[in-house]
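Enquirer: Predicted model and sequence below, questions to follow.
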Amino acid sequence: MKILKALIYAKDDVLPLFDGSAKKRASLDVLRRRSVLLLISDLEISHEELSMLQQMYSEAREQPARPESQYEVVWLPIVDRSSPWNELKEKQFDDFQRVMPWYSVYHPSLLDVAVIRYIKEVWHFNKKPLLVVLDQQGKVVNPNAIHMMWIWGSLAFPFTSLREEALWKEETWKIDLLADSIDPLIQSWMDQKKYICLYGGEDMEWIRKFTNTAKQVASEAPIQLEMLYVGKSNPREKVRKNISLIEREKLSHVLQDLTLIWFFWVRLESMWHSKVQHKRTVENDTIMQEIMTMLSFDGSDQGWAVISMGPGEMAKAKGETILKTFVEFELWSANANEKGFLPAMIDYLHELHSPFHCNRLILPGTTGSIPERVVCAECGRPMEKFIMYRCCTD
């Protein structure tokens, strides 16, 4: 309680918290003997981040007796004190506070200037929201659990480094780690032993060719194939248009909500950062290699696809290669009858594989530690390091 008082409000003359579910002021006593997740952000927190956090928080609250639901969230809004507080900022703050179901500081002015400096200098807050975890004794057990929250949700409780290690030990690279949190359909397709294809990119011409050819092959093979379009990270207008065209032309399933497309890619970036923090690289970790491949698919200008069945291995390639594999199905159909569809497809992809490639890995610079050396997931050589600034509104 001493630590929370020092951080949030040291005096006893006002109730320093606002309870988002009861919509009334509250004292710090509501946090006594609880693990506390401090959500630290400015007034620019994105709609996507907020809506995914709300979803995870309400899921945890649905079963309050579970050990992993034993935490409270408190929003600490960091505002720039050098510019005057005005009606616009007040409205922004009120709008956020009204929709947040957890606790928040009643007003940004209650946070001391020294506390804000501490948050920036010691916890390295720099625009990107942080989730700092305090245990029941007020000790910081994780300076930023946001990556764990995106990957595993409340299952990551108590959000410590040890818990993160333990969770990774249980994981293998399969479709449910990659995508079952974005659409409940994926789990039901797995239960029905269907082949699942996730694909992405922005080129609508390629999307048409690919989905139609894949459907044709599925009926010839014959296999039950379900396809789901997952767009591109930072989904914009082009992805939105593609979604409506894919639906209108009945090409495949889509994620209706752009927030879920954003979440698919942000989870992959979070896996990357989580692995980097645990000193994992492409050379010593197979999951890291797969994550890197997925992120470099997104960094390329063409489409891509990943095909899997249940917990088995996945066939994956960039757009032209995966399309060629389907177009040339009759060349490997005998092998598919003999070995099974996926193993035969993986064999054929290996035959088509060329040593020439240009893989780009684009990571947001604000999401954590950027290591000096990153090797290519395809050939193992160190990648060149560039810095890219971009403003993308199309």
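Expert: Arrived safely.
Enquirer: contacts and neighbour counts: CA atoms only from here.
Expert: Noted.
Enquirer: For the protein, give the helix that spans the most residues.
Expert: helix 258-277 (DSSP state H).
Enquirer: Which positions in it come out as buried?
Expert: For helix 258-277, a neighbour-count test (16 or more other Cα atoms under 10 Å) marks 258-276 as buried.
Enquirer: continuing past that helix, what's the next helix or strand?
Expert: Toward the C-terminus, helix 258-277 is succeeded by helix 286-299 as the next helix or strand (DSSP states H and E).
Enquirer: list the helices and strands the helix or strand just after that next one packs on?
Expert: Per DSSP H and E, the first helix or strand lying C-terminal to helix 286-299 is strand 304-309. Counting contacts by 3 or more Cα pairs under 8 Å, 6 or more residues apart in numbering; DSSP states H and E, strand 304-309 packs against strand 195-200, strand 314-318, helix 319-327.
Enquirer: The structure to be compared is supplied as follows:
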Amino acid sequence: MNSTRSISSLNEDIIVEQILRTHDPDGRWIDSKTLLQEVEAILSFVLETDVSKPLPTENCMTNIEVFDSKETLPYAISRISVQMLCPCTGENEIHTRTMFLFDLLKEYRWDAKAVLVLGALAATYGGLLLPIHLGSNDPVAASIATLNQLPMERTKFRPWLNSLSLLIKVLVDVTKCITEFERLPFKQAKLDSNLVGETMSKIRLATYWVVKSALACLQQIPYFKQPQQATESRSAAGEISSLGYQLRSMHTGLSKQVEECSTQIEEKIYQRLRNINTETHQDNQEVLQLLFSLQDDLRLQQYSRQVAITDLKEKVILLLLSKPELLPTEPFHFLLQQLYDHPSNTNTEILWIPIPTSQKWTEEEKQTFNFSSNSLPCISVKRPWLMSSTVLNFLRTEWPYRDGETMVAVMDTNGKVVNMNAMDMVLIWGGKAYPFTASKEDELWEEDHTLSLQLMLDGIHPEFNTWQGREICLLGSDDSNWVDEIKSLARKLQNLGFEFELIDLSKRTVDSTEESSIQELFWLRLESVKRSKLKRIESSNPDRVFEEVTELLEFDYGEHKGWAVIGNGSTAEKEKEKIVGKKLTERMRRIVRWGEHAAGMSFAEAIRIAEEEPCEESHTVVVPFEEGSRVVTCEKCRRPMKKFVAYQ
């Protein structure tokens, strides 16, 4: 059998024309890169001469994705294998069978055609060689090899096996070039038509030779099963070697042209990304395509549902950039809650772009991302490890993203990035900050002149909005004994009739309680408030909010036991009282000693009055009996006066 023929002697134009007539892609898509990696792993293992090499520990074939196809991946490979195993003799029959395979694969892209054929090759030779590979240590595998008339001694067919290994390696290398070219985003960057046309013609021809060479390999199975026919076996090995040398020569030229196309596209796309805000766009579609459709038309997802880029048209997009494991869980859920629980969310979407700490994703990062993306309501890139390195480099160098940090860039409905990092806006105001521009941030700070309880707690404490008109006392300390004492005094005051809520915000560490979650989010918001204010305060004009939040964030727990902020939850502008350490303890003890004489006072009023020194001289105030039910305070020290009933 002579299945080789000099490439230079073939009429390449006729071959390309013939296979083009069979090419009719219908939009189906296979993750050809991942499939090729698995095919390469299978063939490398079964062709390995060292039988002591450990077995692969993971089956990744089930993770290979197929979209819009009428047949499953195993069925497609099985269908191709059946046709490739049909006997062919002579060059004409090999060529005819090759063209039949192209007709069988007409609905697939060029990279998928080549990879599926190699998949059939891996399935066939894997099934033949695996029992031999395992037979030295596994009697069952040895028995299977004997039943299939397979030789257990590799030395009998080593020349043929070496030639097959070399051919398969170059087949994989050529297919990698085809796959890389097919994934280039030509829609996003126009190249020289001559360069693209010439490379495309070579890609088609290379696909033909991959299919034909794989078919020739499977035609040699009879020689593999009968290695005792030394002359024919050596002839078969020589035939395979000849194919390998021809394909290696083709690969050298093809890889250079594909690399040149890739380099030019990367340069053009990088420049287009830099010009996002200087160019005019009708909507956000062109920019989103530029970011997310660079390779294989990257799909978006929400849970397990596929999301098309066209679904994001006329939406304000919050681009969430982070490492694959996101923020700590609680803050990230709070971020989503801040947006999705607001009426303006109908025109807003969060799109998560995970960025690995290195250029290559680890298996752990992939597993972490898959778990998070399937359990969170935000939209995410379905296979972020396939994102273009050009886009990732752009985000790292041109945007204020730093590895391991989290940022939220805002893209308006016209595809313009209007805010490079709206993270703090979202954590402070949530959906109220829509459309998340810098001018909207200024507008919101015009409304919030003080560090009000509403600014600090709204959206963080689940019951805050139900406490309209109710007094609230925020508490913070590193001294658990002091906190316990304040809580004990608070219970005594509440038993006396004082109505207020005490919220302990002492801890910054995370545990499993609801209280710890509130504490974590509270400090996270204060840090956001400080960063937001820091961007817009002027040295000549002191900012009250900045000063107050800085005081809390930098509180000296060594000098003072802790702090407390007392105010009213009904309005954002209500004046609040801030007290530190021992002073709070002393005042609360005084109020407890007043007992029923302080009945009717508000907690904040009692705290303020308790600060004053009592009058040195005793004096009496006479009020009508019908007014005796109310608390009467001293006009000098404002403290509640003891009640006596006098008869006259």
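Expert: Received the coordinates, thanks. Keep in mind that this is a model prediction, so the values were computed, not measured.
Enquirer: What residues does the aligned partner of T259 of the first structure in the second structure make contact with?
Expert: Under the alignment (TM-score structural alignment), T259 of the first structure pairs with S517 of the second structure. The contact partners of S517 of the second structure, by Cα atoms under 8 Å, 6 or more residues apart in numbering, come to 330, 510-511.
Enquirer: rerun at 7 Å
Expert: 330, 510 (Cα atoms under 7 Å, 6 or more residues apart in numbering).
Enquirer: what do you get for S540 of the second structure?
Expert: By Cα under 7 Å, 6+ apart, no residues touch S540 of the second structure.
Enquirer: ranges for the strands of the second structure?
Expert: For the second structure, applying DSSP state E gives strands covering 29-30, 66-67, 300-302, 305-307, 316-322, 348-354, 379-381, 407-411, 417-419, 471-477, 500-504, 562-568, 577-580.
Enquirer: Make CSV out of the ones you listed and add distance to G127 of the second structure.
Expert: Formatted as CSV, the strands of the second structure follow (distance: least, Cα to Cα, whole Å):
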stretch, distance to G127 of the second structure
strand 29-30, 23
strand 66-67, 24
strand 300-302, 36
strand 305-307, 35
strand 316-322, 43
strand 348-354, 39
strand 379-381, 36
strand 407-411, 50
strand 417-419, 54
strand 471-477, 68
strand 500-504, 66
strand 562-568, 72
strand 577-580, 77
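Enquirer: For the residue sitting nearest the centre point of the first structure, list the residues it contacts.
Expert: A centroid search over the first structure (Cα atoms, centre = their mean) returns R267, at 1.9 Å, as the residue closest to the centre. By Cα under 7 Å, 6+ apart, R267 of the first structure lies in contact with 150-151.
Enquirer: same deal with the one 3 residues further on?
Expert: Taking Cα under 7 Å, 6+ apart as the definition of contact, the neighbours of S270 of the first structure are 147, 150-151.
Enquirer: And for L111 of the first structure?
Expert: L111 of the first structure neighbours (Cα under 7 Å, 6+ apart): 8-9.
Enquirer: Over to Y106 of the first structure?
Expert: Here Y106 of the first structure is in contact with 16-18 (criterion: Cα under 7 Å, 6+ apart).
Enquirer: Need the buried ones from those residues selected in ChimeraX.
Expert: Buried residues among the contacts of Y106 of the first structure (16+ other Cα under 10 Å), as a ChimeraX selection:
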select :16,17,18
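Enquirer: And L53 of the first structure, what's its match in the second structure?
Expert: Structural alignment places L53 of the first structure opposite L335 in the second structure (criterion: TM-score structural alignment).
Enquirer: Pull the number of nearby residues for its match.
Expert: Neighbourhood size, L335 of the second structure [other Cα atoms under 10 Å]: 18.
Enquirer: list the contacts for the residue lying closest to it once chain neighbours are set aside?
Expert: Nearest residue to L335 of the second structure, sequence neighbours excluded (Cα to Cα, 6 or more residues apart in numbering): L427, at 6.2 Å. Shown in contact with L427 of the second structure (Cα under 7 Å, 6+ apart): 335, 525, 528.
Enquirer: Next one: L427 of the second structure relative to L336 of the second structure, how far apart?
Expert: 9 Å (Cα to Cα, to the nearest Å).
Enquirer: just E463 of the second structure next, same as before
Expert: E463 of the second structure is 19 Å from L336 of the second structure, by Cα to Cα.
Enquirer: More neighbours: which of the two?
Expert: Higher neighbour count among E463 of the second structure and L336: L336, with 18 against 11, using other Cα under 10 Å.
Enquirer: With distance to P158 of the first structure and mean neighbour count added, can I get the helices and strands packed on strand 304-309 of the first structure in TSV?
Expert: Putting those into TSV (distance: least, Cα to Cα, whole Å; neighbours: other Cα atoms under 10 Å) gives the following:
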stretch	distance to P158 of the first structure	mean neighbour count
strand 195-200	32	22
strand 314-318	32	21
helix 319-327	41	19
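Enquirer: out of these, nearest to E164 of the first structure?
Expert: E164 of the first structure sits nearest to strand 314-318 of all those, at 24.7 Å, using Cα to Cα.
Enquirer: what's the mean distance for that closest one versus the second structure?
Expert: When the second structure is overlaid, strand 314-318 of the first structure sits 1.8 Å from its aligned residues on average, using mean Cα distance after the TM-score superposition for the first structure.
Enquirer: so that strand corresponds to what in the second structure?
Expert: With TM-score structural alignment applied, strand 314-318 of the first structure matches the range 576-580 in the second structure.
Enquirer: chain center to the matching stretch: distance?
Expert: A distance of 42 Å separates the centroid of the chain from that of stretch 576-580 of the second structure, by Cα atoms, centre = their mean, to the nearest Å.
Enquirer: Outside of it itself, list whatever touches it.
Expert: Taking contacts as Cα under 7 Å, 6+ apart, the residues outside stretch 576-580 of the second structure that touch it are 560, 562-567.
Enquirer: need the longest helix for the second structure.
Expert: In the second structure, taking DSSP H as the definition, the longest helix is helix 230-274.
Enquirer: could you say what helices and strands that one packs with?
Expert: helix 158-182, helix 193-218, helix 389-398 (3 or more Cα pairs under 7 Å, 6 or more residues apart in numbering; DSSP states H and E).
Enquirer: Please convert those to TSV, extending it with distance to L243 of the second structure and mean neighbour count.
Expert: Below are those laid out as TSV (distance: least, Cα to Cα, whole Å; neighbours: other Cα under 10 Å):
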stretch	distance to L243 of the second structure	mean neighbour count
helix 158-182	7	21
helix 193-218	7	20
helix 389-398	34	15
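Enquirer: May I see those organised as TSV, with distance to F498 of the second structure added?
Expert: Below are these laid out as TSV (distance: least, Cα to Cα, whole Å):
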stretch	distance to F498 of the second structure
helix 158-182	72
helix 193-218	80
helix 389-398	55
